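[1] here is my input, please return the structure:
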Amino acid sequence: MKLLVIAIVLMASNHYCHGVVVKVWQITDIHLDGYYSSTSGQPQNWCHFDAEDGKALNALGDFNCDSPWPLVSSVIKAMQDIEPNPDFILWTGDSSPHFSKPQPPSMEYVLTVEQRLTDLLTSHFNGSNTQIIPVLGNHDTSPAGNFPDNSTFYKQFRQEGHWDAILPSEGAKVEFQECGYYHFKARGLTFVVLNTNLYYKTKFTETDPCRQLKWLEGVLQDPDLAPRSVILSAHVPPGFFERSSTVAFFTNALHENKINDLYLDVLMRYSDKIMIQLYGHTHTDTFRLYSSNDQVKSIGLIAPSVTPLVTKFGDESTSANPGVRLYTIDLGLGRVMDYHQYYLDLEHNHTTWSLAYTFRNAYGTPDLTIKSLETLFQNMQTNETLFQLYYKHNTLLYDNGPCDGDLCRRAQYCGISDAWLTTR
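    Model prediction:
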């Protein structure tokens, strides 16, 4: 009954007077672990079965571990119950688990996970005109982060991971085979899907691995692209983790950070074409302001994960309740009007997905544009109540305690507002 009420409220709020409304689910960082044991799991060993030291665990997950199958199936079912006819489902990567000992998940395991999740999504949304948009995450290979400049790898992934069934066009399949990136047009939007895992702790030393930035420039130079018509999506965002500002995401084997700023340079040059950038990876709920010459020119949103796993970047460990997000986009205005953030309150052992908050209601903004997010960020720095509300949402209402020190605040402010690794 609760889901039905939420869906009715959502439908009622989707009627904007300016243009056609498009609905987009974003689901990210599922990290499905088939070895999770709710009957005798060991939390210090990824909740895998342990006959001697294991214990009974929540069937829907544990904050020390990755997602069990019941959690994954429950979130897809909740998506279907809340909004069964979205225009798009943006699936932003990291479907396989984090464990690495005694050995990481094999490539066979990774592809099996992709098959299961692709089939699960298509089976729940097979009666609609929904386009599923898959994005590679750094854990969608074996070992994690091992993405070669080799078309054979991507062709195998496409075919054996069942992505051939969901990639939106033959052209997208050809592009994906190059190095995991592609683009397509639908409903007046251009979706640009990138493989930014090529830049995350990468073995590559060249400045443009897999020629992705050159390709991206070619796509964004299209004279037929209308202003604010591009939704750019990838798994790993540029810049820093907002809970530990010493952690930069884009680095290569020589510990050089050039690729981060080259990436941002391209996005700044074509920022008038980009409506929004959508990422995952951090397992947290936050946003980004991307600036050039002291002017915010583009914005990004980072969606929280399905996995409840405690993530650790630098010295900061963070738990978060599982989440999934539904965007409302006005095509006439070329902007994200709102999003509904859903969550499973695993901290209090709830079993039903519910609404955590809507962006406009929570933060008092009219939409999610550059002006609105820039104003929100400015207000967060002077309004303690507003900042602490954002901080609660950062871990999807999981209580990690308040952000009450200068170090914590600076990390959040820098993570949100400064993605450059050199002085600009």
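
[2] can we go C-alpha only for contacts and neighbour counts from here?
    OK.

[3] so how far is F387 from E108?
    44 Å (Cα to Cα, to the nearest Å).

[4] please read the previous query as pertaining to P105.
    P105 sits 39 Å away from F387 when distances are taken as Cα to Cα.

[5] please apply the same query to D119.
    40 Å.

[6] this one as well, want them side by side:
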Amino acid sequence: MIWKLIFLSSFVYYCSIFCQLVNGQVTLEIDVPDKSSLLITPRLIELAKKTSTISPTNDPATGCKICEEVIGNIISLRRSNATREVMRDYLYYLCLLYTRDGPVGCKKVDTLIDIVLYIIDHKEDLRPERFCAIYFIQYQCKDPNADDWTIPLPSYPAEVVKPDIKNDDGKFLQILQITDVHVDPQYTPGSNAKCSEPLCCESGIPDNDDNAAGYWADYHVCDMPWHTMENVLETINKTNENLDYIYFTGDIVSHRIWDTSEKNNSETIKKFLGVLETNFPNITVFPILGNHEPHPADAYSPESVDKNSNVSSQWLFDLVAEEWSKWLPSDTQTTIRKGGYYTVLVKPGFRIIALNSNVCFRQNFWLVFENNDTYDQLKWLVDVLSQAEKNGEKVHLLAHVPVTDEYYSCTQVWSRELTKIILRFSGTISAQFNGHTHSDEFKLFFNSSKVTSVGYNGASFSTFVGNNPNYRIYQVDSKNLTVTDYSEYIFNVSAAISSLSPPKWYKLYSFKDAYDLPDLTLESLETLYTQMKSNNTDNQIVDLYYRFRSRDSEPSNEEGCNLKCKQYIVCLASASDAIESVSC
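    Model (predicted):
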């Protein structure tokens, strides 16, 4: 159980500084300087104590009330003319009071303070209910003034053009997916892997050999060194001569989110994309953004924010528009600079649509400022899919944050609307490819009890936390663009941790072979899901599915998955939006 606790506490850290507000993780012994002592009131300490006794199941209403009171205090303080310095100190000590982030982790306040002040200063109708309804969806907090927006969908066309899609003499496309690499420039082999900070393997002396950061990777709360990143790309290049395309589905920057900057993030992004190009000079890469690319992490500002402002995300869109131009045609520039998304007609009949789904991520502070179809992206998606449908094209849909996951990452309305779009255009979308969760998993989309679409999650190259690193190669029918199989490649961190020799990458499994499927048609996937639900999910197929989620890692296998765990991961595989994920 310890590894799950480590993982969950680490993930929660990467929320906003208040995402642990009602999770019962409270530190009351803090050193408050004189200038802030009057702000950290006995009432705030009393509320912090209450958080240790509530949960989404036993007292969700109290959780929402505490959130609303604390956030209301923040808004009121600023609107009482508190200075930037006072607000920064107040947020910092609230972070210490209500979370386990500690002095280092709570430094993220320094990266967020200008966004927080901008939102309070520029949104006159800002109310605490708005924040709490977005960030604490598991408590189902309500915002009575929320805008329940929707994206209109077209009716089905009377006629669809059916172009002559070549099947390349029966050959299959080979598509590499690599995701969530989280390269840490400060990773130091031999350093302390079991530290008290939110990210380890960077410094410090371990108390024993077991807690020393491995040369190639580590199962603890750590990201990946550059030399391992270079090793995996060199390995793929040498062992896979027939790759046609590469899908990179986001998250280059490390989890050191309290120490981000435009400069450091830009350098890491450019270096990674450069290494990718060096290893695959003749292969087109289709990249997308992750939630860790911006500064601050997770923050994608809406178009209404001045592009020259120090809180704008425009610098990132301009950066990737330039960097991605080595692979993408010039007609993608407009939407990339607008919001980090694009579409490419790869060849007649085959279109890729790359979304910036990070705008729906609940840890994106800007959702409190504007919670709508940011960058008009979903409206654009419907327009592109409508034209693709009329032209008889098949589409691969790339998005970092999936529609649903175990953290309810995507906001309710955005996830609901994207699901509606996916179901409407299920005849056009051949497959979806996601990242973000660091779990090897798939998502089935049902319409009238039938599977009509599938999303594949590429897991993560980063071991964060307790995983074996991986990459994946899909075999894709070159005519209808459906996935016919995929192979997962990993190396075992336990075997490589004490060795300076290059890690031994090997094929963990083929999806079709592992689950004994004749193919990966929607019908076969539906049959597989039915089998997973058999005997109340207590069966060998779910055991295998759990094993693969962490890529057969020793910590995960040692922890195991009880019946409640099995029911949960099977439920997640078919949850269609954030609320259904909460229900799991």
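
[7] rewinding a little: and D119 and F387 of structure 1? Which one has more around it.
    Set side by side, D119 of structure 1 and F387 show more neighbours around F387, with 20 against 17, by other Cα atoms under 10 Å.

[8] hey, where'd the strands end up in the stretch 251-400 of structure 1?
    Per DSSP state E, counting those that start in this stretch, the stretch 251-400 of structure 1 carries strands over the ranges 274-279, 286-292, 295-302, 311-313, 316-318, 323-330, 335-343, 354-358.

[9] closest one to A51 of structure 1 among these?
    The minimum distance between A51 of structure 1 and those falls on strand 311-313, with 26.5 Å, by Cα to Cα.

[10] name the residues of that closest one that are buried.
    311, 313 (16 or more other Cα atoms under 10 Å).

[11] just list what that strand packs against, helices and strands only.
    Other helices and strands packing on strand 311-313 of structure 1, by 3 or more Cα pairs under 8 Å, 6 or more residues apart in numbering; DSSP states H and E, are strand 316-318.

[12] and the one helix or strand H227 of structure 2 maps to, what does it pack against?
    Secondary structure assignment for H227 of structure 2, by DSSP states H and E: helix 226-239. Here helix 226-239 of structure 2 touches helix 262-279, going by 3+ Cα pairs under 8 Å, 6+ apart.

[13] so the helix it packs on matches what in structure 1?
    Counting by TM-score structural alignment, helix 262-279 of structure 2 lines up with residues 107-124 of structure 1.

[14] got the contact list for R335 of structure 1?
    228, 275-276, 329, 367-369 (Cα atoms under 8 Å, 6 or more residues apart in numbering).

[15] how many neighbours does the aligned partner of T328 of structure 1 in structure 2 have?
    Under the alignment by TM-score structural alignment, T328 of structure 1 pairs with Q475 in structure 2. When neighbours are counted by other Cα under 10 Å, Q475 of structure 2 registers 20.

[16] aligned to E83 of structure 1, what sits in structure 2?
    Mapped onto structure 2 by TM-score structural alignment, E83 of structure 1 lines up with N240.

[17] how near is the residue nearest the centre of structure 2 to N167 of structure 2?
    Using Cα atoms, centre = their mean, the residue of structure 2 that lies closest to the mean C-alpha position is H436, 2.6 Å off. Counting by Cα to Cα, the gap from H436 of structure 2 to N167 of structure 2 is 32 Å.

[18] do the same with N237 of structure 2
    As judged by Cα to Cα, N237 of structure 2 and N167 of structure 2 stand 25 Å apart.

[19] can you check R551 of structure 2 too?
    Distance, R551 of structure 2 to N167 of structure 2, using Cα to Cα: 33 Å.

[20] which one's more surrounded, those two?
    Legend: neighbour count by other Cα under 10 Å for R551 of structure 2 and N167, higher for R551 (28 against 14).

[21] which position in structure 1 aligns with the more buried one?
    Applying TM-score structural alignment, one finds that R551 of structure 2 aligns to L396 in structure 1.

[22] T318 of structure 1 versus that match, what's the distance?
    Distance from L396 of structure 1 to T318 of structure 1, counting by Cα to Cα: 11 Å.

[23] one more: Y398 of structure 1?
    9 Å.

[24] repeat for A12 of structure 1
    35 Å.

[25] tell me which of these two has more neighbours.
    Between A12 of structure 1 and T318, counted using other Cα under 10 Å, the more crowded position is T318 (20 against 10).

[26] so what's the more buried one up against?
    For T318 of structure 1, the contacting residues are 310-312, 395, 400, by Cα under 8 Å, 6+ apart.

[27] show me what contacts Q131 of structure 1?
    Per Cα under 8 Å, 6+ apart, neighbours of Q131 of structure 1: 87-89, 166, 168.

[28] all set, thanks.
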